[in-house]
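Visitor: Need coordinates for the following:
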Amino acid sequence: MNSEKSMTAGENGNHANRKAWMSLLATADAKALQDLWQDYGCNPDHTWLRPPEVGGVMVQGRMGASGAPFNLGEMTVTRCALTLPDGTVGHGYVQGRSKGQAETAAKVDALMQTGAAGDVRRQILSPLEAARQARKMSRAAKAAATKVDFFTMVRGED
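Guide: Model prediction:
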């Protein structure tokens, strides 16, 4: 997700941008998302199209990223869908069993398709992206600390 890019109302429907913020919301820390949502201070009226519900999805994998797909196992997800008074539809799909996180994700998704997108990006999505990058860097640093360099010594008898 490119958090540097500002979004205008005309860009809100961009599929790549929506995919990026939906991915960020789906994998965000539930407490961090709720805290940022509370700080944002806007809780729009909405009508449920599908209230939050917990279920499972089959996760598929591929060997070498190009092999035939195989079923890896199931993962628990929570999903919901809502509509704002202006007709904008928001969807929330999150890992785990957090109905509150799914609801918040759906509200953020809906607001990102309106004129409030810039504020939502600045106050919610950008901090979530920064936290994701920090986790990624921390994980990379831990992995780098365990790196072992193997080398071959040339023997003098050759």
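
Visitor: CA atoms for contacts and neighbours, from now on please.
Guide: OK.

Visitor: Which of the three states applies to the spatially closest residue to I124 that is not a sequence neighbour?
Guide: Nearest non-adjacent residue to I124, counting by CA to CA, 6 or more residues apart in numbering: L36, 5.6 Å away. Put simply, L36 is helix when judged by DSSP: H, G, I helix; E, B strand; the rest coil.

Visitor: Correct me if wrong: L36 contacts Q123.
Guide: Yes - taking CA atoms under 8 Å as the definition, L36 is a contact partner of Q123 at 7.1 Å.

Visitor: Neighbours of the residue nearest to I124, how many?
Guide: By other CA atoms under 10 Å, 16 other residues sit near L36.

Visitor: ranges for the strands of this structure?
Guide: For the chain, strands defined by DSSP state E occupy the ranges 47-62, 69-83, 89-95.

Visitor: tell me the most buried of these?
Guide: strand 89-95 (a mean of 24; mean count of other CA atoms under 10 Å).

Visitor: Assess the claim that L33 and I124 are in contact.
Guide: Yes - contact criterion CA under 8 Å: L33 and I124 qualify, at 7.4 Å.

Visitor: quick one: contacts for L25?
Guide: L33, G92, V94, A105 (CA atoms under 8 Å, 6 or more residues apart in numbering).

Visitor: next up, for comparison:
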Amino acid sequence: MQQLQREPQERRRTARVLAQASAAELADLWREWPDRPEVEYVRGPESGLVMVQARTGGTGDRFHLGEATATRATVAVRSADDEAIGTAYVLGSHPEHAALAAIFDGLLGSVQANRVREEVIAVLEQRQNARDAERRADARSTVVDFFTVARENDSNDEEDDE
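Guide: Next up, the predicted model:
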């Protein structure tokens, strides 16, 4: 079994995109995927708890924030001339999501890697960026400029005191 090597940054990026995609998006992409490889579950999908850490002020000391449910899956994807292993972790108890993300992760380690990058990762990443931009715009529309409010109310109130 010859697994294609991937750069750690690329692997993190694709894992993030697959984990942040919805299970329905991944299911639609998998349903439309021609010449699907044989999929064998190596581990899972199984749910468990992970410890969530945070940093004080975002950059300070680490502390344990609490526990979160996560689901992981590891699959072997096999085609006539290729075999690869894929692994995925998703937040929450979503076995179908973890399994589909692991399948696409496995395909990223196979001869179909370029096709997965173009038809799955790029499409999902574009959708996620559009959703994020929309959320930022919605959040930005609710921002109050307190400096302006303070300046408008900064009149000479000495007359009111008399």
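
Visitor: How alike are these chains, TM-score-wise?
Guide: After superposition, the two chains reach a TM-score (TM-score structural alignment, normalised by the length of the first structure) of 0.83; 148 aligned residues with a CA RMSD of 2.2 Å.

Visitor: on that earlier part again, nearest to V54 of the first structure, of the contacts of L25 of the first structure?
Guide: Using CA to CA, the shortest approach to V54 of the first structure within these belongs to V94, at 9.6 Å.

Visitor: Quick one: map that closest one onto the second structure.
Guide: Counting by TM-score structural alignment, V94 of the first structure lines up with V90 in the second structure.

Visitor: returning to what we had before: tell me the counterpart of the residue nearest to I124 of the first structure in the second structure.
Guide: Checking with TM-score structural alignment, L36 of the first structure has L29 as its match.

Visitor: how close does the residue most central in space within the first structure sit to R18 of the first structure?
Guide: Centroid check for the first structure by CA atoms, centre = their mean gives L24 as the closest residue, at 1.8 Å. In this view, L24 of the first structure and R18 of the first structure are 10 Å apart by CA to CA, to the nearest Å.

Visitor: Equivalent analysis for P127 of the first structure, please.
Guide: The gap separating P127 of the first structure from R18 of the first structure is 17 Å, by CA to CA.

Visitor: Check A102 of the first structure too.
Guide: Distance from A102 of the first structure to R18 of the first structure, by CA to CA: 16 Å.

Visitor: which of these two has more neighbours?
Guide: More neighbours surround A102 than the other of A102 of the first structure and R18, with 29 against 17 (other CA under 10 Å).

Visitor: Quick check: chain neighbours aside, which residue is closest to that one?
Guide: G92 (4.8 Å).

Visitor: I'd say that neighbour and A28 touch.
Guide: No - counting by CA under 8 Å, G92 of the first structure does not reach A28; the two are 11.9 Å apart.

Visitor: Give the equivalent position in the second structure for M137 of the first structure.
Guide: Aligned partner of M137 of the first structure by TM-score structural alignment: A133.

Visitor: Run a quick neighbour tally on that match.
Guide: 12.

Visitor: how about it, what does it touch?
Guide: Contacts for A133 of the second structure (CA under 8 Å, 6+ apart) come out as none.

Visitor: Return the residues in contact with D61 of the second structure.
Guide: Taking CA under 8 Å, 6+ apart, one finds R55 in contact with D61 of the second structure.
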